[in-house]
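Enquirer: quick check, what structure comes out for this input:
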Amino acid sequence: MAWMAWTWPTAAFFAVIASLLIVFTVLAVKFPETPRRGVLGIETTRGDRLFITLLGSAFLNLAWLGFEVAPQPYALLACLVYAAAVFRFV
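Expert: Sure thing, here's the model as predicted:
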């Protein structure tokens, strides 16, 4: 990791993202699903909902930093609630 000057939290972040992609790929192969229509009115699959969750979590964290709502680790809790809502209702 020294050649890229990464910190451990950055490496852990990308490792988690890579793990999620691998897990969702295995799930898609073992348990194929049909798209479902949620509150957005568009058909989404697990992968679509994961993408929406990751994108929304990035914006949530940026807003959390910008508005200085509370210490940043609390944003993780907000992101988990957001992710649960996306996977349930979208």
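Enquirer: CA only for contacts and neighbour counts going forward, please
Expert: Noted.
Enquirer: for L40, which non-adjacent residue is spatially closest?
Expert: Computed as CA to CA, 6 or more residues apart in numbering, the closest residue to L40 that is not its neighbour in sequence is V90, at 6.2 Å.
Enquirer: for the one you found, what are its contacts?
Expert: 37-40, 44, 49 (CA atoms under 8 Å, 6 or more residues apart in numbering).
Enquirer: second input sequence below; structure requested for side-by-side comparison:
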Amino acid sequence: MAWMSWTLPTAMFFITIAVILISMTAWQIISPCIERRGFLPLATTRGDRLFIGLLSSAFIHLAFVALTDVNIAVATALCAIWMIVLMRWG
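Expert: As a prediction, this is how the structure comes out:
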């Protein structure tokens, strides 16, 4: 049976996702949000924009790995900018 190798980057990834989810839950309890329209073609809440951002960031990383020889840090920086834009104006 093969077991997953829990390297430091893997652990940091899952810890970061857990912290984001806990923070978003606390933010929702403290300050409930309402749906709003931004540049996305649908009304979204903070959680919707987070989900869309995480999913699209995964696809951006996959595209960088599959289609370029550019360092993955460039994709990570691009995804961080994309998440900021999406959460603020999406």
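Enquirer: can you give me the TM-score here?
Expert: Remark: TM-score between the superposed chains equals 0.89 [TM-score structural alignment, normalised by the length of structure 1]; 88 aligned residues with a CA RMSD of 1.4 Å.
Enquirer: now list the buried members of the contacts of V90 of structure 1.
Expert: 44, 49 (16 or more other CA atoms under 10 Å).
Enquirer: pick the one among the contacts of V90 of structure 1 closest to T10 of structure 1.
Expert: R49 (23.2 Å; CA to CA).
Enquirer: for that closest one, which three-state class applies?
Expert: With DSSP: H, G, I helix; E, B strand; the rest coil as the basis, R49 of structure 1 sits in helix.
Enquirer: which of the residues in stretch 21-28 of structure 1 are buried?
Expert: F24.
Enquirer: check stretch 55-72 of structure 2 too.
Expert: Buried residues in stretch 55-72 of structure 2 (16+ other CA under 10 Å): 57, 60-61, 64.
Enquirer: got it, and stretch 41-54 of structure 1?
Expert: 44-46, 49-50, 52-54.
Enquirer: looking at those residues, which is nearest T10 of structure 1?
Expert: Out of the buried residues of stretch 41-54 of structure 1, the member with the shortest distance to T10 of structure 1 (by CA to CA) is L54, at 15.5 Å.
Enquirer: and the helices in structure 1?
Expert: 8-30, 46-67, 73-89 (DSSP state H).
Enquirer: of the contacts of V90 of structure 1, which belong to strands?
Expert: 37, 44 (DSSP state E).
Enquirer: distance to A15 of structure 1 added to the contacts of V90 of structure 1, as a markdown table?
Expert: Below are the contacts of V90 of structure 1 laid out as a markdown table (distance: CA to CA, whole Å):
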| residue | distance to A15 of structure 1 |
| --- | --- |
| R37 | 30 |
| G38 | 30 |
| V39 | 31 |
| L40 | 30 |
| T44 | 25 |
| R49 | 19 |
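Enquirer: and for the most centrally placed residue in structure 2, nearest residue in space, chain neighbours not counted?
Expert: The centre of structure 2 sits closest to L54, judged by CA atoms, centre = their mean, with a distance of 2.7 Å. In this structure, L54 of structure 2 finds its nearest non-sequential neighbour in M83, 7.8 Å apart by CA to CA, 6+ apart.
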